[in-house]
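*Asks:* what would the 3D arrangement of this be:
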Amino acid sequence: MAQTAAPAAAASAAAVIPPIHTVYFDALGRPINTAEGADHREDMIYRDSVGGSVRVYYPSGKLRRVVPYLHFAYGIKYGSETSFYETGELKSRCEYKVDGPVGYYQQFYRNGKVRFRTPMGNDLPKDAQGEGFGPDGLPFTAAYNKEHSKMPAMRGGGGDAAIVQAVQQAVRYPAEALRSQITGRVLVSFMVDDCGFVRNVRIVKTPSPVFNATVLSAVASLGRLTPGEHDGETVDVFYTVPITFSIR
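*Replies:* Here you go, the predicted structure:
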């Protein structure tokens, strides 16, 4: 005869789901202890004992971004990551499976038409290219994009070159790699989101995992940037930065 222990197990699992964890951030993206003086808040909402979603809010309290996690501690996303205009319309969407993003990262106009499609997933062809479209749905040219877009910038000034340089200069050669004479080039990708925060940092290629921590730390040290814009709206912008480790 089959045993009926499932309800008890479910109750036990439910009992260990942690409460919502709220973190407040100042205008520079640094965590602070209270809501007083905060720029915005992020809620970590558990679905089970290890995963759930992070909900990011505008300073007004309106929902800005939802990031789904299979496992918070391991940083494993699973599901649809979405962001929203402050007025509620869908602004971006990207699907994630256990091994990373799938397909394209899509950004939308307020009318629901696609603004940008950025290749992200390993399921795409190696030569997959990003695309941009006008509010009418028609592809726009590189010249149009350049004229109508503004790239992110460092808070103290400096655009793309300054951002790349800041990451490269913040990297430190790991002692373990020096001892073992490990060299090579790391490729790290990240997104500067529509509020200037660095998100979705991932190592694309590395000669050895020993380099990963210092590279990830270097990207995190960028802090909050001035976000990119397109047609007067702030948008998410993606970077891939090469970092070469060599012993002279």
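*Asks:* going by C-alpha atoms from here, please, whenever you check contacts or count neighbours.
*Replies:* Will do.
*Asks:* all helices for the protein, in order.
*Replies:* 6-15, 142-148, 160-170, 175-180, 212-220 (DSSP state H).
*Asks:* can you mark which positions in the third one are buried?
*Replies:* For helix 160-170, the buried set under the neighbour-count rule, 16 or more other Cα atoms under 10 Å, comprises Ile163, Val164, Ala166, Val167, Gln168.
*Asks:* before we move on, what about the shortest one?
*Replies:* In terms of neighbour count (16+ other Cα under 10 Å), helix 175-180 has its buried residues at Ala177.
*Asks:* kindly report the same for the last one.
*Replies:* Buried residues in helix 212-220, counted by 16+ other Cα under 10 Å: Asn212, Val215, Leu216, Ala218, Val219, Ala220.
*Asks:* compare with the first, here's sequence two:
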Amino acid sequence: MRFYTLVAGACLFAAEASAQQGITPIKKEFLDASFHVLPDAVGAYYRREIEQLDSIKGIERTYFIDGRRRSVCEVELRKSPICHGISESWHDNGQLSEHTEFDHGKRVGELRQYYENGQLKRRASYTAPFTSTGECFSKDGQPVPFFEYEQMPVYPDGDGSKQAIVAAIQQRVKYPMDALVAKKSGRVLVSFNVTRKGKVADIKVVQGVFPSLDRAVVQALQKLKPFKPGQVDGKPVVVGFAVPVSFAIE
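*Replies:* Here you go, the predicted model:
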């Protein structure tokens, strides 16, 4: 209850600040079951409200469309809100599902998860964004082998890290002749998703340098080997990446 008391006090401050600084205190959105933003309430599964407390802080609350609470998170206001502080979520039946802490979008401190019957499912302490120690339990409270809640996709070559992905892309890139003749060099920033089956998909050039250089990076990505998929709570998920690929003429 102490957390919510702090939030209520912050809300009063936000109302005063909005009057003085022109801050819009509440932003409302409707979401589908996959949390995609909808133009209106038609077909909505969730309603999200983002309360701006000051120029950099806010509270993001999500409700089921019938008004039941789904989640609440302290956020850092950027182009898109980033979790920064305490985050809690609830099951359909109102039982607490998860309590966790974030530091600029990265998990820190303690994570606690619960089954719908209230039984503790996981208790973990984070030392890095995707590394934790702790314990896991079955629905009847029996200990089960611990596994990481979040696991990033792993590339099969090298150490599987993001650096290994960049190295694999560079190995598959051929410097286009027209770019050499034109003496074009620089860094291509490209984004892509790793699907639940470990395949590369949705490739986009975020920041290009020269048409043939951009195409060379996209073609190299298409030739990557399948990843070991990322997982959340033991289930495969889609994970997005953004990687830079540099071209230099020596």
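*Asks:* hmm, back to that, so which of the helices of structure 1 is nearest Thr82 of structure 1?
*Replies:* helix 212-220 (21.6 Å; Cα to Cα).
*Asks:* what's the angle between that closest one and helix 160-170?
*Replies:* 140 degrees (axes from the mean of the first three to the mean of the last three Cα atoms, to 10 degrees).
*Asks:* what range in structure 2 does helix 212-220 of structure 1 sit on?
*Replies:* Under TM-score structural alignment, helix 212-220 of structure 1 corresponds to no residues of structure 2.
*Asks:* for the buried residues of helix 212-220 of structure 1, which two are the farthest from each other?
*Replies:* Among those, Asn212 and Ala220 lie farthest apart (Cα to Cα), at 12.4 Å.
*Asks:* so Phe227 of structure 2 sits against Lys199, correct?
*Replies:* Yes: Phe227 of structure 2 is within contact range of Lys199, at 6.4 Å (criterion: Cα atoms under 8 Å).
*Asks:* ok, now which ones touch the residue sitting nearest the centre point of structure 2?
*Replies:* The centroid of structure 2 falls nearest to Gly105 when counting by Cα atoms, centre = their mean (7.7 Å). Applying Cα atoms under 8 Å, 6 or more residues apart in numbering to Gly105 of structure 2 gives the contacts Ile82, Cys83, His84.
*Asks:* now do Val23 of structure 1
*Replies:* Val23 of structure 1 neighbours (Cα under 8 Å, 6+ apart): Pro31, Ile32, Asn33, Arg41, Glu42, Asp43.
*Asks:* tell me the one of those residues nearest Ser12 of structure 1?
*Replies:* Asp43 (23.9 Å).
*Asks:* distance of the counterpart of the closest one in structure 2 relative to Ser80 of structure 2?
*Replies:* The alignment partner of Asp43 of structure 1 in structure 2, by TM-score structural alignment, is Glu49. Distance of Glu49 of structure 2 to Ser80 of structure 2, computed by Cα to Cα, to the nearest Å: 13 Å.
*Asks:* of these two, which one has the most company?
*Replies:* Using other Cα atoms under 10 Å, the more surrounded residue of Glu49 of structure 2 and Ser80 is Glu49, with 17 against 8.
*Asks:* am I right that that one is in contact with Glu60?
*Replies:* Yes: the pair Glu49 of structure 2 / Glu60 is scored as a contact, 5.8 Å apart, by Cα under 8 Å.
*Asks:* how many residues are close by the closest residue to Ala14 of structure 1 other than its chain neighbours?
*Replies:* Distances taken as Cα to Cα, 6 or more residues apart in numbering put Asp48 closest to Ala14 of structure 1, at 7.2 Å, once the chain neighbours are dropped. Using other Cα under 10 Å, Asp48 of structure 1 is surrounded by 15 other residues.
*Asks:* residue in structure 2 paired with Val102 of structure 1?
*Replies:* Under the alignment (TM-score structural alignment), Val102 of structure 1 pairs with Val108 of structure 2.
*Asks:* returning to what we had before: may I see the PyMOL selection of the buried members of the contacts of Gly105 of structure 2?
*Replies:* Of these, the buried ones can be selected in PyMOL as follows, counting by 16+ other Cα under 10 Å:
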select buried, resi 82+83+84
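*Asks:* in contact with the closest residue to Pro145 of structure 2 other than its chain neighbours, which residues?
*Replies:* Nearest residue to Pro145 of structure 2, sequence neighbours excluded (Cα to Cα, 6+ apart): Cys136, at 6.4 Å. By Cα under 8 Å, 6+ apart, the contact set of Cys136 of structure 2 is Lys121, Arg122, Arg123, Pro143, Val144, Pro145, Phe146, Phe147.
*Asks:* show me what Cys136 of structure 2 aligns to in structure 1.
*Replies:* Per TM-score structural alignment, Cys136 of structure 2 is aligned with Gly132.
*Asks:* Ile26 of structure 2 now?
*Replies:* Here Ile26 of structure 2 is matched to Ile20 in structure 1, going by TM-score structural alignment.
*Asks:* ok, back up a step: pull out the buried members of the contacts of Cys136 of structure 2.
*Replies:* Here, 16+ other Cα under 10 Å leaves Lys121, Arg122, Arg123, Phe147 buried among the contacts of Cys136 of structure 2.
*Asks:* could you find the closest non-adjacent residue to the second one?
*Replies:* If I follow you right, that is Arg122 of structure 2. Once flanking residues are discounted, Arg122 of structure 2 sits nearest to Cys136: 4.4 Å by Cα to Cα, 6+ apart.
*Asks:* measure the one you found to His91 of structure 2 for me?
*Replies:* 18 Å.
*Asks:* equivalent analysis for Cys83 of structure 2, please.
*Replies:* The value you get for Cys83 of structure 2 to His91 of structure 2, if Cα to Cα is used, is 20 Å.
*Asks:* for Val108 of structure 2, same thing?
*Replies:* 22 Å.
*Asks:* and those two? Which one has more around it.
*Replies:* Set side by side, Val108 of structure 2 and His91 show more neighbours around Val108, with 23 against 18, by other Cα under 10 Å.
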